[in-house]
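> predicted structure and sequence below. I'll ask about it afterward.
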Amino acid sequence: MSTMDDRSKNATGCVRNAALFQDRLMEEPPTSSAPAALRHRYANLTDRAAEICAGCPFQQTCLYDAVVQHDVAGYVAGTTQRQRTQIRRRLGITVEPEDFDTFAGATARNRPVDHEEVVRLRRANPDETLDSIAQRLGCSLSTVKRHLRRERAAQEGPTRLTAIDRAKPTLTQVLAAAAEIAGPVRRQLRRAA
């Protein structure tokens, strides 16, 4: 017999239905060439998730955060990751994905990669491949590229507006864009299934 404490009673629908929201299909939707049964299952999952999100008192806040603040994967606040990308495009904003490697500061050898060391090695060895620099530092090629992009961006200065520099859209603007994008797509999903 399971018991519920106050925290589980007050949990949001996505927490209470974690298996639904964390289903592999919700993270990686099927392509149009996928079998009809898989597309139908995806449509059913998103319909159920949409119903749960629609009844959530935090849906609007959740949607705003998922569109404006964080690049979130999966199904959130009644929208897919693709829909949130379209909403951002319509609003003219970009949200950089979180750089968890930097937060963790870990490499394959469980030590942080020094940004200055990456830049120093590249300047000292301009003809060396980035892969060999990554091997020398004991990190991934993408880590080296990320540090070099960050250095290049710092040298160029602010040349374009980012989501931080630009005035963030209002909740009303996000909701209007979401209604324009998510509404027609939901109908298409049902027809495709």
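Perfect, I can see it now.

> when you work out contacts or count neighbours from here on, use the C-alpha atoms and nothing else.
Fine.

> buried residues in stretch 29-47, which are they?
By 16 or more other CA atoms under 10 Å, the buried positions in stretch 29-47 come out as 29-30, 39-40, 42-43, 45-47.

> and the two most separated of those?
Farthest-apart pair in these is P30 and D47; separation 15.0 Å (CA to CA).

> what about the helices in this structure?
Secondary structure of the chain, counting by DSSP state H: helices at 6-9, 13-16, 18-21, 24-27, 36-54, 59-64, 81-91, 100-104, 115-124, 130-137, 141-156, 171-192.

> any residues touching the third one, and which ones?
So that's helix 18-21. Helix 18-21 is contacted by residues 14, 26, 45, 49, 74-75 when judged by CA atoms under 8 Å, 6 or more residues apart in numbering.

> ok, and here's another one to check against it:
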Amino acid sequence: MTSRPLSILDVRSAGPAGRALCVEETAVFQHPLLEDPPASAASAEDRRRYAILQRRAEQTCLACPLLAGCLYDAVVRHDVAGYVGGTTARERARIRTLLGITVEPENLDTLAGVIGGNRPVDHDEVVRLRAAHPDESLERLAHRLGCSLSTVKRHLRRDRNGGRTREQEPRSRPSVRAVLATARTVLDPARGSRRAA
């Protein structure tokens, strides 16, 4: 695991109010490759494109005055996909594990009324379609089902967890300081262990 630049690890507070810089980089932050990182078996070209996108997203996050608040929300309040708050989904999951919290992914389809009158997508249908089309992108599966990408990801996560659902909200939320300290440990394990010693 490579260490991140120390500037992302040294965020102290939410900083001054301002506009999130990712708004200006939607082509990067909403790119399908950044939303759904390539597997280790992916082509070298996909892995290279992903690395370029991730570096651009990281640079944008580093310059953003809202980084600390964004990271906190992405770890504690909302289980979102893609690169958010200077972290990948995998890194945020690791931060949550270390903090001992769980966050249920939001059902954006229900909130947006996307699926005709709040008709839920059948969990078994999502799992069946994924098994039937393992090489198909999750975005294409979402299109087949007539739902959002986040809904497909939520159902597949639930399937990986053995069908268990997690709590909607953590019992007690960690402080911003605790989230930032844990992020420091995850993003730069060598530096985090030196501080703990």
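Arrived safely. No experiment lies behind these values; they were computed from the predicted model shown.

> drop the TM-score for these two in here.
Overlay of the two chains. TM-score (TM-score structural alignment, normalised by the length of the first structure): 0.60; 131 aligned residues with a CA RMSD of 2.5 Å.

> neighbour-wise, which one of the contacts of helix 18-21 of the first structure leads?
Highest neighbour count within the contacts of helix 18-21 of the first structure, by other CA atoms under 10 Å: Y75, with 28 neighbours.

> please name the residues that touch it.
Contacts for Y75 of the first structure (CA under 8 Å, 6+ apart) come out as 21, 26-27, 46, 49, 81.

> swap in 6 Å and give it another go.
Shown in contact with Y75 of the first structure (CA atoms under 6 Å, 6 or more residues apart in numbering): M26.

> that one and A179 of the first structure, how far apart?
The gap separating Y75 of the first structure from A179 of the first structure is 16 Å, by CA to CA, to the nearest Å.

> now do A73 of the first structure
Using CA to CA, we find A73 of the first structure at a distance of 19 Å from A179 of the first structure.

> likewise L121 of the first structure?
Distance check for L121 of the first structure against A179 of the first structure: by CA to CA, it reads 49 Å.

> need the nearest residue in space to V75 of the second structure, chain neighbours excluded.
Leaving aside its sequence neighbours, V75 of the second structure sits nearest to R92 (CA to CA, 6 or more residues apart in numbering; 5.7 Å).

> count of neighbours near the one you found?
28.

> that one -> the first structure?
The alignment partner of R92 of the second structure in the first structure, by TM-score structural alignment, is R84.

> and I101 of the second structure, by the same measure?
In the first structure, I101 of the second structure lands on I93 (TM-score structural alignment).

> try V76 of the second structure
Checking TM-score structural alignment: V76 of the second structure goes with V68.

> repeat that for L67 of the second structure.
Counting by TM-score structural alignment, L67 of the second structure corresponds to Q59 in the first structure.

> its match reaches V76, doesn't it?
No: between Q59 of the first structure and V76 there is no contact under CA atoms under 6 Å: 8.6 Å.

> who's more crowded, the two?
V76 (22 against 17).

> the more buried one and V95 of the first structure, how far apart?
Taking CA to CA, one finds V76 of the first structure at 16 Å from V95 of the first structure.

> likewise for E151 of the first structure?
Distance of E151 of the first structure to V95 of the first structure, computed by CA to CA: 19 Å.

> quick revisit: what number of residues lie near the match of V76 of the second structure?
Neighbour count of V68 of the first structure, defined by other CA under 10 Å: 22.

> the second structure: which residue goes with E116 of the first structure?
Using TM-score structural alignment, E116 of the first structure has no partner in the second structure.

> map I52 of the second structure onto the first structure.
Per TM-score structural alignment, I52 of the second structure is aligned with N44.

> and the gap between L63 of the first structure and G78 of the first structure?
Here L63 of the first structure is placed at a distance of 8 Å from G78 of the first structure (CA to CA).

> again, but for T102 of the first structure
Here T102 of the first structure is placed at a distance of 30 Å from G78 of the first structure (CA to CA).

> tell me which of those two has more neighbours.
In this view T102 of the first structure and G78 are compared by other CA under 10 Å, and G78 has more residues nearby, 23 against 15.

> burial measure for the closest residue to that one other than its chain neighbours, as a count.
Setting aside the residues directly before and after it, G78 of the first structure is nearest to A50 in space (CA to CA, 6+ apart), at 4.9 Å. If you count neighbours by other CA under 10 Å, A50 of the first structure ends up with 18.

> repeat for P57 of the first structure
For P57 of the first structure, using other CA under 10 Å, the count is 11.

> would you mind measuring from it to C14 of the first structure?
Distance, P57 of the first structure to C14 of the first structure, by CA to CA: 12 Å.

> what's the overlap in contacts for those two?
Shared contacts of P57 of the first structure and C14 (CA under 6 Å, 6+ apart): none.

> for Q69 of the first structure, which non-adjacent residue is closest in space?
That would be V95: by CA to CA, 6+ apart, it lies 6.8 Å from Q69 of the first structure.

> report how many residues lie close to that neighbour.
V95 of the first structure has 17 neighbouring residues, counting by other CA under 10 Å.

> go on, T85 of the first structure?
18.

> quick one: the spatially closest residue to it that is not a sequence neighbour and R122 of the first structure, what's the gap?
In this structure, T85 of the first structure finds its nearest non-sequential neighbour in V67, 7.7 Å apart by CA to CA, 6+ apart. Per CA to CA, V67 of the first structure is found 36 Å from R122 of the first structure.

> many thanks, have a good one.
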